[in-house]
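A.B. asks: Got a sequence here, can you model it:
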Amino acid sequence: MNLNWTLYRLLSLFSDKSSYSQLLRYKHISVSSFLILRKLHALVPELKTIVDVGANQGQFCIAARHRFPQAAIHSYEPVPDTFKVLSSNVGKAGNIQLNQLALGHEEGVIPFHQNKYSHVSSILKVSSENDQSKYNIGVEKVIEVPISTLDRQFNHQKSQGPVLLKLDVQGYEKSVLEGGPEFVKQVDFILIEMPFVQLYENQLSFTEINDYLNSIGFTLRQPMDFNLGKGNQIIEMDALYQRTPGQ
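C.D. replies: Have a look, this model is predicted:
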C-alpha cells in the first residue's frame, strides 16, 4: 500500500483520541475498521443489531462495540486458527456472539482456501489473473468448514433495528445474501467490500454486485474506505448501502 496513503489514514485517526486509544488497546485491530466505524457512526448514529460476516480476527466487531456499545453483535468466522485469535481478541464481551461458521446459500460443509495471510482467505480460489501483493503469498491448505445460511441462523426471528449487515467474505457476498432472503428484509444497512479488479475466480464485479443490491432493495449511500494495490490502483472499496425508501 502507498506510504502516503497509510500515513494519511493514521493521521486522520490521531484526530479522534477515543478511536486511537482503542486502537492501542487491542492487538490485530486495523486502522481501516476504526476509520470505517467512525464514518458509519456519523451517518448512522444508532444500530441495535450488527451481523459481522467474515469477522477474521475481530477487527470490525471490536471497533463496532466501541462505536455502538448497545448493539447486539453476531460475528461469523469459519477458519479454526483464525477463530481462536478472534475469540482471544474479543474476550468475554457480553454483546458479541461468536460463531465458527461460514455463511452462504447452503447448509453443510464446503472447501475453503486458507491463505497464509488470513485476510484474503476465501471459499473462492484466488484468480490466476490476480497479481496483487498478499493475495499470492500462497494457500496454506484447503480445509473443509461448516457453512450455514442467514435465514437458518436467525430462524426468521425479528432482530431489533436498525440492523447492519457487514459482508467481508472475499467474493462470496452474493451467496451470503442469497441464503438470507427473509433475514435481509429486516436489514436497514449493508456494509460490503466490492472489487474493481478480478481477485478471485468467479467473483462478481462491482457493477454486478451493485445491480444485485439494487434489485433486492438497497441503494449506495456512501463509499467508506478504499484498498490500494499495485501502482496505487484502487482494487477494492468498502461501501455503505441503505434500504431504498419504500422497499
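A.B. asks: contacts and neighbour counts: CA atoms only from here.
C.D. replies: OK.
A.B. asks: What ranges does this protein have for its helices?
C.D. replies: Here the chain has its helices, by DSSP state H, at 3-14, 17-25, 31-43, 59-67, 80-90, 150-154, 173-178, 181-184, 206-215.
A.B. asks: mind listing what the residue nearest the centre of the chain touches?
C.D. replies: For the chain, the residue whose C-alpha lies nearest the mean C-alpha position (CA atoms, centre = their mean) is Asp168; its distance is 2.8 Å. For Asp168, the contacting residues are Val53, Gly54, Ala55, Ile192, Glu193, by CA atoms under 8 Å, 6 or more residues apart in numbering.
A.B. asks: on that earlier part again, mean neighbour count added to the helices of the chain, as a markdown table?
C.D. replies: Putting the helices of the chain into a markdown table (neighbours: other CA atoms under 10 Å) gives the following:
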| stretch | mean neighbour count |
| --- | --- |
| helix 3-14 | 12 |
| helix 17-25 | 14 |
| helix 31-43 | 18 |
| helix 59-67 | 23 |
| helix 80-90 | 17 |
| helix 150-154 | 17 |
| helix 173-178 | 19 |
| helix 181-184 | 19 |
| helix 206-215 | 15 |
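A.B. asks: Out of those, which gets nearest to Val126?
C.D. replies: helix 173-178 (15.3 Å; CA to CA).
A.B. asks: what about that closest one, distance to the chain center?
C.D. replies: Relative to its parent chain, helix 173-178 has a centroid offset of 13 Å by CA atoms, centre = their mean, to the nearest Å.
A.B. asks: who's in contact with that helix?
C.D. replies: Contacts for helix 173-178 (CA under 8 Å, 6+ apart): Leu103, Gly104, His105, Thr149, Leu150, Leu167, Val184, Ile192, Ile209, Tyr212.
A.B. asks: Need the residues you listed in CSV (columns: distance to Ala239).
C.D. replies: What follows is the contacts of helix 173-178, written out as CSV (distance: CA to CA, whole Å):
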residue, distance to Ala239
Leu103, 20
Gly104, 20
His105, 22
Thr149, 22
Leu150, 20
Leu167, 10
Val184, 17
Ile192, 5
Ile209, 11
Tyr212, 14
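A.B. asks: quick one: which of these is nearest to Ile234?
C.D. replies: Ile192 (15.5 Å).
A.B. asks: Please generate a structure for the following sequence too, so the two can be compared:
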Amino acid sequence: MRMSRIQARLLQAIVRPALKTNLLKHAAWRVVLKLRNEFAHAVPPVELETTFDENIRILTSLSDHIESQVFWQGFQEADEGVILLLKRFLPSDGSFIDVGANIGTFTLVAAHRAVRGQVHAFEPSAHHFARLAHNVELNDFKNVALNRKGLYDQPGEAVLFLPSQTGEMNNSGAASLYTSALEETRQVSEAVSLIRLDDYVREKSIGRVDIIKIDIEGAELKALEGARETIARFRPLVFMELDLDNLERAERSPEEVLQYWKSLNYEVSIILLTGETVPVTSPKEFGLHQNLQCRPF
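C.D. replies: Modelled structure (predicted):
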C-alpha cells in the first residue's frame, strides 16, 4: 500500500486539533487509530519530521508504535501525566536523567525546559540511539549528554532483545534485557554495554540530580540498585514505569519495588493522565501497567 507524505501531513493537520475538542474528540480517536494502522503497512514506510510539545522537532516513522503516536497525536499515550509533572517540577537550571531514552521524547522536553541545566540520556539500542541523537541535533540542544549505554546494578555486557513484527505496527520501544521462549522467534538481538548510574555520576562529577525517569522494560529495579548512592545523596523525584508482565519476566515482584523505595524513605504514587497522583501502600493496588511517581518524604 502506498501512502504519501502529503496525505499524512494533511490528515495530521485535521486530527490533531480535533483531538483537543470535546465535540470531536471521540470521533477523532477512531480516525487516528485507523490512520495509524493504515500507515503502519505503508510501502515504503512513511517517515516525517514533525513537532510536539511547544514545537519541539522530532523525526517519526509512521510504522513505529511510539513514533506514530507522537506524529498523529502530539504525545505518547499513557505518558501525558508524566510529561506534565516533568514540566512542573524540573527547574530551568535543573538536572534530569533519562534512563531508557528511546527516541528522546522525555529528553527533548527536559532539554527544552532546563535551558540552564543538563540532561543525561541513556539508550543502549543502536537504532534508538541514532534517532535520539538526530532529534537532539534537530533542536540544536547543547545541554544534553548522550550515552549509548544501559543502566544496571553492575557494569558489563548484555543482550538486548528487540521485537520484530514484519507487516505489523512495530513496537520497538518494547526492547528488553529479558525474553521468553514464546517470543524468541519474533525477536532480534543486539549486544549492549551496561554501566551503573552511581559510577557515572561519580566519574562525571555530577553535583545535582533533580529528576530521574526510568522505563527499561523490566530492568528498572536492577538499574535502581545501581543508583542507590545517587538517589540517597540527591533525593531526586523519580518517574518509573511499572509493567507487571515485564517485572515478572525479570523475576522481580511489586513487593520488591515498594520495599526498595521504602528503604530510601520515598513515597510511591500512581500517576494519572491528568498529572494527579494516587499514593500506593500495597502491591495489590497496582494494575498491569502504570507510571509511578517516587518522591522523598
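A.B. asks: related to what we said a few turns ago, trace the residue nearest to the centre of structure 1 over to structure 2, please.
C.D. replies: Alignment note (TM-score structural alignment): Asp168 of structure 1 maps to Asp215 of structure 2.
A.B. asks: where do the strands sit along the stretch 151-297 of structure 2?
C.D. replies: 156-163, 187-195, 211-214, 237-243, 266-271, 277-279, 289-296 (DSSP state E, counting those that start in this stretch).
A.B. asks: Of those, which is nearest Leu146 of structure 2?
C.D. replies: strand 187-195 (13.8 Å).
A.B. asks: Now the closest one on structure 1. Mean distance?
C.D. replies: Following the fit onto structure 1, the mean deviation recorded for strand 187-195 of structure 2 is 1.4 Å by mean CA distance after the TM-score superposition for structure 1.
A.B. asks: for the contacts of helix 173-178 of structure 1, which one is nearest Arg9 of structure 1?
C.D. replies: Nearest member of the contacts of helix 173-178 of structure 1 to Arg9 of structure 1, counting by CA to CA, is Ile192, at 19.8 Å.
A.B. asks: Ok, which of the helices of structure 1 comes nearest Asn136 of structure 1?
C.D. replies: Closest approach to Asn136 of structure 1 among those (CA to CA): helix 80-90, 18.7 Å.
A.B. asks: how much does that closest one stray from structure 2?
C.D. replies: Per aligned residue, helix 80-90 of structure 1 averages 1.0 Å (mean CA distance after the TM-score superposition for structure 1).
A.B. asks: so what does that helix touch, helix or strand wise?
C.D. replies: Other helices and strands packing on helix 80-90 of structure 1, by 3 or more CA pairs under 8 Å, 6 or more residues apart in numbering; DSSP states H and E, are absent; none qualifies.
A.B. asks: Adding distance to Val139 of structure 1, write the helices of structure 1 out as TSV.
C.D. replies: As requested, these are arranged in TSV below (distance: least, CA to CA, whole Å):
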stretch	distance to Val139 of structure 1
helix 3-14	26
helix 17-25	29
helix 31-43	24
helix 59-67	22
helix 80-90	14
helix 150-154	27
helix 173-178	21
helix 181-184	32
helix 206-215	25
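A.B. asks: wait, which of those helices is closest to Ile123 of structure 1?
C.D. replies: Nearest to Ile123 of structure 1 among these is helix 173-178; the distance by CA to CA comes to 10.7 Å.
A.B. asks: Which one of the contacts of helix 173-178 of structure 1 is nearest to Ile235 of structure 1?
C.D. replies: Using CA to CA, the contacts of helix 173-178 of structure 1 come closest to Ile235 of structure 1 at Ile192, 13.9 Å.
A.B. asks: Structure 2: which residue goes with that closest one?
C.D. replies: By TM-score structural alignment, Ile192 of structure 1 lines up with Met240.
A.B. asks: ok, now Tyr241 of structure 1?
C.D. replies: In structure 2, Tyr241 of structure 1 lands on Cys294 (TM-score structural alignment).
A.B. asks: so who does its match touch?
C.D. replies: Leu237, Val238, Phe239, Met240, Trp261, Tyr266, Glu267, Val268, Ser269.
A.B. asks: Do I have it right that the last one meets Pro279?
C.D. replies: Yes. Proximity of Ser269 of structure 2 to Pro279 meets the contact threshold set by CA atoms under 8 Å, at 3.9 Å.
A.B. asks: on that earlier part again, kindly reformat the strands of the stretch 151-297 of structure 2 as CSV containing distance to Ile66 of structure 2.
C.D. replies: Below are the strands of the stretch 151-297 of structure 2 laid out as CSV (distance: least, CA to CA, whole Å):
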stretch, distance to Ile66 of structure 2
strand 156-163, 13
strand 187-195, 18
strand 211-214, 16
strand 237-243, 15
strand 266-271, 19
strand 277-279, 24
strand 289-296, 16
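A.B. asks: which one of these lies closest to Ala130 of structure 2?
C.D. replies: From the strands of the stretch 151-297 of structure 2, taking CA to CA, the stretch that ends up closest is strand 187-195, at 14.2 Å.
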